[in-house]
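Chemist: give me a model of this one.
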Amino acid sequence: MSDAAPGTMPRHVAIIMDGNGRWAAKRHLPRVAGHRQGVETVRVIVRAAGELGIEYLTLYGFSSENWKRPAEEVSDLMGLLRLFIRRDLAELHQNGVQVRVIGERDHLEPDIVALIDEAETLTRDNHRLKLMIAFNYGGQSEITSAMRRIAREVRAGSIDPENITPETVSAHLDTAGVPDPDLIIRTSGEMRLSNFLLWQSAYSELVFAEALWPDFTPDELRAAIGEYRRRSRRFGATSSDDVPRGEG
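Modeler: Next up is the predicted model:
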């Protein structure tokens, strides 16, 4: 966890990018048009996050439940991921952005997996902004997979069950080595996490923005951060003064 003092900038901001379909429907456009405009917003917000000095930015791009959508829409989303990596990777690398993709890769096409591997390898040593894209990701599935890994280590004798702590679980998640999100933003006015970073969000501040994702601007991002900075993060204590600075 980050410093609890009011006024502190969040180190890690996570965003549930919601509302592409509704944005398109309002304009009598196909859903893919909303997703395409959503990718443009990703580019703008990634740049803004870097300019604001955010260290970690996690974007919820495609959930493990999204496979239930029409095949044509799923195909369009996969194509947009391909396009984003091919078109933007060089600029992201030049700007010092480290790219990391979390989520299951078993159902992804080989060329998409190869593009993800290329992006992660090329940008591995960048440190200006760490960009995590949650793609084919689900929080419950992530925790279940972590439990399996821990169980295998217990069976092998490398972990004593009595020594399993929350830190042990965190170290086996897709986000191992990344601080938990200080701030989670969801666009489009919906007020739920939708299976996103369930373990990691235990003490996150939540901000629900009314703007649909394609309409989400750097000003909206700054407003959400401003709301975060006005809050006192107590982590279960009676006041922020009771929480040691820099805890976690």
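Chemist: switch to C-alpha atoms for all contacts and neighbour counts from now on
Modeler: OK.
Chemist: and the residue of the chain positioned farthest from its centre, how far from Glu109?
Modeler: Distance from the C-alpha centroid of the chain, by C-alpha atoms, centre = their mean, peaks at Gly157 (33.3 Å). Per C-alpha to C-alpha, to the nearest Å, Gly157 is found 36 Å from Glu109.
Chemist: equivalent analysis for Leu183, please.
Modeler: 32 Å.
Chemist: report the buried residues of whichever strand or helix holds Val74.
Modeler: If you go by DSSP states H and E, Val74 is part of helix 71-94. Using 16 or more other C-alpha atoms under 10 Å as the burial criterion, the residues of helix 71-94 that qualify are 73-74, 76-78, 80-82, 84-85, 89, 92-93.
Chemist: ok, and what's touching it?
Modeler: 31-32, 35-36, 39, 66-67, 98, 112, 115-116, 119, 122-123, 126 (C-alpha atoms under 8 Å, 6 or more residues apart in numbering).
Chemist: quick one: buried ones out of those?
Modeler: 31-32, 35-36, 39, 66, 98, 112, 115-116, 119, 123, 126.
Chemist: so what's Ser194 up against?
Modeler: For Ser194, the contact set (C-alpha under 8 Å, 6+ apart) is empty.
Chemist: before we go on, could you also do this sequence so I can check it against the first one:
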Amino acid sequence: METAASARVDLPVQPVHVAIIMDGNGRWAKARGLPRTAGHKRGAEAVRRTVECAREMGISYLTLYAFSSENWKRPEGEVSDLMGLLRLYLRNEVKTLHKNGIRLRIIGDRSRLGPDIVSLIEESEAKTAANSAMTLVLALSYGGRQEIVAAARALAADVAAGRLDVAQVDEEALSARLFTADIPDPDMIIRTSGEQRISNFLLWQCAYAELVFLDVLWPDFSRDHLIAAIRDFHGRERRFGATGG
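Modeler: Predicted coordinates for the structure are as follows:
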């Protein structure tokens, strides 16, 4: 295994928070005449590689879009297979995450997940809560619009109950009611597979994120792809709307 120093190569300071839309498992499998499940399994291996590399490179937060709100519309068999892979990940990988000082956080609508999965999530989050080497955020049953609606409802309830004045409803108040309230906004969002869209991912949080689209299917995503994306990130001027182009 590479050391942290060698993994950083000659890159400048790493972005604090990298988020990835992991796309292309199905196409990877189809191109090889394999069932979609095979693509998801290889995708899980790419997750392991990416988490390891991100930690070695000194990235503080890594968010992976693992299962969207819209993914519930997929065929029942595929959803069942994905939930099975999730169970395996939570049972088998959390020990490794904990050993490497990685905190696990899950964001999304847990009400649609099976009770056993929710229990595994709670156990995993509790076990790794004190870790500080890196925070791995998995977005499960997650949708950006749904998250904003839930935050707006929470604000409305607080106003109706008299806990909050209407004049106090601002960006900070809404951000505090998002799943990511204690997580910094992403500096960069990577999407694999060549598609160039956000797909309902971190819509509020990505306001000033740099977007990097890579023409590689997720199961083939490697350390070199992550480094290339970060090089791209460092080649951009981030003005946050302060100056004109």
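Chemist: before we move on, the earlier item: reformat the buried ones among the contacts of helix 71-94 of structure 1 as JSON lines; add secondary structure and distance to Leu52 of structure 1.
Modeler: JSON lines is the format used below for these (DSSP: H, G, I helix; E, B strand; the rest coil; distance: C-alpha to C-alpha, whole Å):
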{"residue": "Arg31", "secondary structure": "helix", "distance to Leu52 of structure 1": "31"}
{"residue": "Val32", "secondary structure": "helix", "distance to Leu52 of structure 1": "30"}
{"residue": "His35", "secondary structure": "helix", "distance to Leu52 of structure 1": "25"}
{"residue": "Arg36", "secondary structure": "helix", "distance to Leu52 of structure 1": "25"}
{"residue": "Val39", "secondary structure": "helix", "distance to Leu52 of structure 1": "20"}
{"residue": "Asn66", "secondary structure": "helix", "distance to Leu52 of structure 1": "31"}
{"residue": "Gln98", "secondary structure": "strand", "distance to Leu52 of structure 1": "16"}
{"residue": "Ile112", "secondary structure": "helix", "distance to Leu52 of structure 1": "30"}
{"residue": "Leu115", "secondary structure": "helix", "distance to Leu52 of structure 1": "28"}
{"residue": "Ile116", "secondary structure": "helix", "distance to Leu52 of structure 1": "26"}
{"residue": "Ala119", "secondary structure": "helix", "distance to Leu52 of structure 1": "23"}
{"residue": "Thr123", "secondary structure": "helix", "distance to Leu52 of structure 1": "20"}
{"residue": "Asn126", "secondary structure": "coil", "distance to Leu52 of structure 1": "17"}
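Chemist: quick one: which of these is nearest Ala237 of structure 1?
Modeler: Gln98 (34.6 Å; C-alpha to C-alpha).
Chemist: contacting residues for the closest one?
Modeler: Neighbouring residues of Gln98 of structure 1 by C-alpha under 8 Å, 6+ apart: 92, 120, 123-131.
Chemist: to which residue of structure 2 is it aligned?
Modeler: Gln98 of structure 1 maps onto Arg103 of structure 2 when the alignment is built from TM-score structural alignment.
Chemist: likewise Ser232 of structure 1?
Modeler: With TM-score structural alignment as the criterion, Ser232 of structure 1 pairs with Glu237.
Chemist: wait, a helix at its match?
Modeler: No: Glu237 of structure 2: not assigned to a helix; according to DSSP: H, G, I helix; E, B strand; the rest coil it is coil.
Chemist: distance of it from Leu86 of structure 2?
Modeler: Per C-alpha to C-alpha, Glu237 of structure 2 is found 38 Å from Leu86 of structure 2.
Chemist: what's Gly162 of structure 2 aligned with over in structure 1?
Modeler: Using TM-score structural alignment, Gly162 of structure 2 pairs with Gly157 in structure 1.
Chemist: residue closest to the middle of structure 1?
Modeler: For structure 1, the residue nearest the mean C-alpha position is Thr58 (2.6 Å; C-alpha atoms, centre = their mean).
Chemist: that one belongs to a helix?
Modeler: No: if the criterion is three-state DSSP, then Thr58 of structure 1 is strand and not within a helix.
Chemist: what separation do you get for it and Arg31 of structure 1?
Modeler: 23 Å.
Chemist: now Asp117 of structure 1
Modeler: With C-alpha to C-alpha as the criterion, Asp117 of structure 1 and Arg31 of structure 1 are 28 Å apart.
Chemist: ok, now Gly236 of structure 1?
Modeler: 42 Å.
Chemist: and Ile159 of structure 1, by the same measure?
Modeler: In terms of C-alpha to C-alpha, Ile159 of structure 1 sits 48 Å off from Arg31 of structure 1.
Chemist: ok, Pro110 of structure 1 next?
Modeler: 25 Å.
Chemist: which one in structure 1 is aligned with Lys30 of structure 2?
Modeler: Using TM-score structural alignment, Lys30 of structure 2 pairs with Ala25 in structure 1.
Chemist: all the strands of structure 2, residue numbers only.
Modeler: Per DSSP state E, structure 2 carries strands over the ranges 17-21, 61-68, 102-107, 134-142, 188-191, 210-213.
Chemist: export these as CSV, with columns for distance to Asp224 of structure 2.
Modeler: Listed next are these as CSV, based on distance: least, C-alpha to C-alpha, whole Å:
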stretch, distance to Asp224 of structure 2
strand 17-21, 15
strand 61-68, 17
strand 102-107, 22
strand 134-142, 20
strand 188-191, 14
strand 210-213, 14
